[in-house]
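**Q** Please find the sequence and the predicted model below.
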Amino acid sequence: MSELVWGIKNGDLDQVKDIVEQKEIDVNKEIDGRPPLHYAADYGQGDVIQYLLSKGANVNAKDKHGISALLAAIWEGHTDCVKLLLEQVSQ
């Protein structure tokens, strides 16, 4: 598991910021077939979702299974994340 995915899953926003900014990570680049936003949605990490969106994460991107971050958040029952993603989709 990558350092970035580990930080996302654990909701460690400071670690995520450090990795993205110091290593100049493309927030839309897939890690094991999934964009970082999908991992944040799966694990209900709203702060990380907001940060990734502020860095240009594509809310409409699909992962290797054809699933959007919004659908991942819905399936996992993370209603706060669903709201964040819906707000972004509607813009």
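**A** Here it is on my side, so go on.
**Q** C-alpha from now on. contacts and neighbour counts both.
**A** OK.
**Q** Excluding covalently adjacent residues, which one is nearest to Q50?
**A** Nearest in space to Q50, with sequence neighbours left out and distances taken as Cα to Cα, 6 or more residues apart in numbering, is L84 at 7.5 Å.
**Q** Hmm, the one you found is touching A41, no?
**A** No. Proximity of L84 to A41 does not meet the contact threshold set by Cα atoms under 8 Å, at 9.9 Å.
**Q** In stretch 75-88, which of the residues would be classed as buried?
**A** Within stretch 75-88, the residues that qualify as buried are 78-79, 81-82, 84-85, counting by 16 or more other Cα atoms under 10 Å.
**Q** picking that back up, next up, the contacts around the residue nearest to Q50.
**A** 46, 49-50 (Cα atoms under 8 Å, 6 or more residues apart in numbering).
**Q** swap in D14?
**A** D14 makes no contacts at all, as judged by Cα under 8 Å, 6+ apart.
**Q** quick one: the helices in this protein?
**A** Shown for the chain, the helices assigned by DSSP state H span residues 3-9, 13-22, 36-42, 46-54, 69-76, 79-89.
**Q** before we go on, here's another structure to hold up against the first:
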Amino acid sequence: MSETILVNQQPNEPIIVAKKPTVMEVEPGTYYWCSCGHSSNQPFCNGAHKGTGFKPIAFEITEKKRVALCQCKYTKQAPFCDGYHNNL
């Protein structure tokens, strides 16, 4: 798990967990990506978004593969990293 980086968080903006993606190999299944940055189980949701207005994003993996999951929470291809963290 990465160390959380709090960068001038504004109301209704996610917490930037890290300025790089989490790269991991995942098994087939349904996963829930944390969109708020509050989860202690990054990059996955643990329910810590309750009361924030954020919701986890469900995604399905159909075959074992390596993925890069966004941790800055500003990707336009959620849950996958699109390189937006390079702008932070």
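**A** Perfect, I can see it now. It should be emphasised that the depicted structure is a prediction, and the values quoted were computed from it without experimental measurement.
**Q** Please work out the TM-score for the two chains.
**A** TM-score of the superposed chains, computed with TM-score structural alignment, normalised by the length of structure 2, equals 0.24; 44 aligned residues with a Cα RMSD of 4.7 Å.
**Q** now the buried residues of stretch 75-88 of structure 1 as CSV including distance to Q22 of structure 1?
**A** Shown next, in CSV, are the buried residues of stretch 75-88 of structure 1 (distance: Cα to Cα, whole Å):
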residue, distance to Q22 of structure 1
H78, 29
T79, 31
C81, 26
V82, 29
L84, 26
L85, 26
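**Q** Show me which of the residues you listed is closest to Q15 of structure 1.
**A** Taking Cα to Cα as the measure, Q15 of structure 1 lies nearest C81 of the buried residues of stretch 75-88 of structure 1, at 19.7 Å.
**Q** re the thing from before, pick the most deeply packed of the helices of structure 1.
**A** helix 36-42 (a mean of 26; mean count of other Cα atoms under 10 Å).
**Q** What is it packed up against?
**A** The criterion is 3 or more Cα pairs under 8 Å, 6 or more residues apart in numbering; DSSP states H and E, and the helices and strands that helix 36-42 of structure 1 contacts are helix 3-9, helix 46-54, helix 69-76.
**Q** Go again with 6 Å.
**A** If contacts are counted by 3 or more Cα pairs under 6 Å, 6 or more residues apart in numbering; DSSP states H and E, helix 36-42 of structure 1 sits against helix 69-76.
**Q** which residues touch A41 of structure 1?
**A** 69, 73 (Cα atoms under 6 Å, 6 or more residues apart in numbering).
**Q** my bad, should have said H38 of structure 1
**A** With contacts defined as Cα under 6 Å, 6+ apart, H38 of structure 1 is in contact with A69.
**Q** could you measure W75 of structure 1 against A69 of structure 1, distance?
**A** Separation of W75 of structure 1 from A69 of structure 1 (Cα to Cα, to the nearest Å): 10 Å.
**Q** likewise L84 of structure 1?
**A** Taking Cα to Cα, one finds L84 of structure 1 at 11 Å from A69 of structure 1.
**Q** now swap in E21 of structure 1 and tell me
**A** Counting by Cα to Cα, the gap between E21 of structure 1 and A69 of structure 1 amounts to 22 Å.
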